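# here is a sequence with its predicted model. Questions after.
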Amino acid sequence: MKSDVIFDFENAVWPALLVDGGGDIVRANHAATITFGAPLTADSAKLAALWAPDNCITVEKFLKDGETALAPLTPLKLLLPAGPKIFSALVGLHLRNEKRFLLLQLLPDVAEVAGVKAAADSGLAHKQKLDCALQLSRSIALDFNNALTSILGYTSLLLSKAEPAHPWRRTLLEVEKSAAKAAEVAADLAAFSRQDKEARAQPVGNLNAIVQRCAEFFQNSEKEKVTWAMQIERKLFSAKFDEAKIQQAFMKVLENAVESLRADGRITIRTRNVELNEATQDRNAKLAPGKYVCVEISDNGSGISDEVMPRIFEPFFTTKKGTHRGLGLAWVYGIVTNHGGGVAVSSLPEAGTSVRIYLPAQKNIVEERAESGTDLTGTQTILMVDDEDLLLTMGDTILSSYGYRVLTANTGAKALEIVTRKEPAIDLVVTDLVMPLMSGRELVEQIRRVSPETRIMCTSGYVWPGTRNEDASYLQKPFTAQELLMKVKHMLASAPN
């Protein structure tokens, strides 16, 4: 088989099968494996195992006619995990080593094909919606932040002058806590609105290390019982990317994948090189000719319905209940397209979802390697405090891998208990500023009272208003592993604050 045919087969959007004269499936592409699941993972996969009993043609007749003549598009009813589905099979005859094989490209019905064209045409609409949402978010975030800066500034001033026993102190702390939570929402809007304006450095790097690190955050979480499969291309093309932003994109896709899983959940992460000789459309991702790095994250979760699929990249659209703001995939879309790449999503209800992120490749391959330069290792004891368990897992994973002993607390009260008992002694507390019940500011004040020798570093998704004298002990979210390790190293080398 020619290399260009192999590429088309492996990277076809629709399922493709290579079948011998006896009905054995000798090869299946990635889309087919996702679509049909277990029957294609068996040692000897048979076309008959996919054949619906009420098909319009028997599998034997299909194989026989395939050697002579079949209609260009043959309707076939095949069995999927969620039930039977009719495909339009594009059948070709393939010769290899003097043997004859049938090459099946399983296209969806006409309505679904029309849907793909509509999705391609909607690429511009997605961009226009995103631009509109960015402008709206920018305006709201600016006005909202101005008001919140005033509220938080005056509250901070009053708190700094109020004695611990002052009758209004508890009320002021509640005002500050509520305003800080609102500021976190504003920060999300501000960060979302800045994604087409920020001009952070995009050095050339290897995406393998980033995606593996993101996967480790979820793998190390005790709550998630997931089977993970990593298919990593060791000679992956390099790409230009802002590490913090691309990490955010991968984390959001992985978070969605984990949330969609039920029992026997499985997530597959695959990195690969893609070379296109001509412009290619992968769902709504329109890719120009050239070389790309592709990171594909697939799951066997609940999938996405046909009604929801056209809206997945819309800002503020969400099907999740609770406090979700619907910025997730819109954020991913904005980050990736601002890197000159594309995002493609394919899904079947109750069968799973595949998200493919493409970034333009660079000429040179950057090998995976450890960071050089400053020694970022340590042996001290660090207490991580955050009400987001995912961020606790992330901090634990990063710091433990560099030799630190890490304790975690998801509330201020638990953190204060750990610090107070002084066994073990805490060398550094890393705390989020916005938490329910006991806020980060209140925790800092309590720690300074019971353990003034303990160093404290604060993190937040927004800039804390005021004089910012605490700049040296503050880390802005989102941050990379390198930024966290550098700040921790700096804090441990400085005098207690």
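Cool, got the structure.
# could you use CA atoms for every contact and neighbour count after this?
Fine.
# what's the helix or strand for Glu216?
helix 207-219 (DSSP states H and E).
# where's Thr353 relative to Gly301, distance?
Separation of Thr353 from Gly301 (CA to CA, to the nearest Å) stands at 7 Å.
# between the two, which contacts overlap?
Ala257 (CA atoms under 8 Å, 6 or more residues apart in numbering).
# helix, strand, or coil at Ser354?
strand (DSSP: H, G, I helix; E, B strand; the rest coil).
# now do it against Leu124, distance only.
Distance, Ser354 to Leu124, by CA to CA: 22 Å.
# which of the two has more residues huddled nearby?
Here Ser354 and Leu124 are compared on neighbour count by other CA atoms under 10 Å; more neighbours surround Ser354, at 23 against 12.
# second structure follows, compare the two:
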Amino acid sequence: MKKIPLFDNQGKVRFLLGIAEDITERKQLEEKLLQSQKMEAIGQLAGGVAHDFNNILMVILGYGSILVNEETLPERQKEQVEQIMNAADKAAKLTSDLLAFSRKQVIKPATMDLNDIILHVEKFLSRIIGEDVQLRARLTPRELQVDVDRGQIEQVLINLATNARDAMPKGGLLTIETSAQRIDEAFAQANGIGVPGPYAVISISDTGAGMDEQTRRRIFEPFFTTKEVGKGTGLGMSIVYGIIQQHSGFVNVYSEPGLGTTFRIYLPFSEQSAEAALEPEVAVAPPGGTETILVVEDEPDLRLLLQNILSGAGYRVLLAENGQVAADLYAARAGEIALVLMDMIMPGMSGKEACHVIRAVDPAAKVLYTSGYTMDIIKSRDLLDEGTELLMKPVRPVELLKKVREMLDR
């Protein structure tokens, strides 16, 4: 905020000119850049330490092997050397994990169908998660040809399944879905992720404990863990991050405390695939409108994004940060609001509860939910109301505007 005095002919201050600039979007971009730089710096540090430490371990393991094979060495001392070797092997595994996070591991990519990889590892995942967790796979019938190191992608699936199992100590549902999505420039900019182009997508969802925003932001940092001491190194998620980054992909995480977690992994299609050969569709701007839309979203960044997308298409936008504010606002201005665009999961009053209150005021109210959870998870928790629609996060601006217009025209 700048304040500039305006003087009259006698040199006296008569007016004060105030100039304000909304820097919200700039602050959000700065925060994303800082997080990206932080992860890159951690990766470089971890990779450098792991590389140097590996050299030290080679010396330890080398001389240890010589001692173990020494015939004149007493049996008791051989046992002690073997203990040293076991500890060194564990340290070597740790450095290997750090190298995976820092994207310095050598990968051996080959072109293969992503669905085949999941089918291959599915039985193994069932054994990992145990009998009290139900595994459900929903694979798209189309081929998803990607250039990947099969072993590393299987490692990603194993790590995520293990994490999901730990988040569901009393059992639950783990779903794995595959799909194809073409990311455009608007999507990449809106979500701050990825490079435009065709992607194969793996969605992995659980009905576990979930996590808060602070935990979600740090989930990929090495050695960060919410588990008890001795029950994890804190490298599982950082390995996932490193492997996907090394495959030129990216990961999106959606989670709420007590309501489970969804990881969406985006891997670029192989250049040899039919999908990559297709020309990108020419973006046709969907028709906008002038109706009033109530946007209900607890995450400030996303609330601002939705406001910008909708207002840019001509709509009048009202904002609410939670279900209770939305219900109160709708009761006061029901005659004006043509559509409610609402996050399904919010702290306090959920989207479903807010919908019930809104429909008590107007039974014909149009409600469009947004959610990062897969449809299986939503149905298992009975979160979807009759007569409502659902858009999966992250939402492409074009898809959002098309769906909004479709619902308004009914």
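Cool, got the structure. All of these numbers come straight from a predicted model, not from anything done at the bench.
# could you tell me where the top strand by length along the first structure falls in the second structure?
In the first structure, taking DSSP state E as the definition, the longest strand is strand 83-96. Counting by TM-score structural alignment, strand 83-96 of the first structure pairs with no residue of the second structure.
# what comes up buried for that strand?
Of the residues in strand 83-96 of the first structure, 84, 86-92, 94 count as buried by neighbour count, 16 or more other CA atoms under 10 Å.
# how about the helices of the second structure, start to end?
For the second structure, the helices defined by DSSP state H cover 24-68, 75-101, 114-129, 150-166, 185-191, 213-218, 236-246, 274-277, 300-312, 323-333, 351-361, 375-380, 397-408.
# okay, those, which one's buried deepest?
helix 236-246 (a mean of 24; mean count of other CA atoms under 10 Å).
# against the first structure, where does that helix fall?
Going by TM-score structural alignment: helix 236-246 of the second structure matches residues 328-338.
# that stretch vs the second structure, mean deviation?
Superposed on the second structure, stretch 328-338 of the first structure shows a mean distance of 2.0 Å to its aligned residues (mean CA distance after the TM-score superposition for the first structure).
# picking up where we left off before, for the longest strand of the first structure, packing partners?
helix 59-66, strand 73-80, strand 99-107 (3 or more CA pairs under 8 Å, 6 or more residues apart in numbering; DSSP states H and E).
# cutoff 7 Å now
Where contact means 3 or more CA pairs under 7 Å, 6 or more residues apart in numbering; DSSP states H and E, strand 83-96 of the first structure is packed against strand 73-80, strand 99-107.
# Thr215 of the second structure maps to what in the first structure?
Under TM-score structural alignment, Thr215 of the second structure pairs with Val308 in the first structure.
# thinking again about what came up before, can you list the helices and strands packed on strand 83-96 of the first structure in JSON lines and add distance to Gly340 of the first structure and mean neighbour count?
Shown next, in JSON lines, are these (distance: least, CA to CA, whole Å; neighbours: other CA atoms under 10 Å):
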{"stretch": "strand 73-80", "distance to Gly340 of the first structure": "35", "mean neighbour count": "19"}
{"stretch": "strand 99-107", "distance to Gly340 of the first structure": "29", "mean neighbour count": "19"}
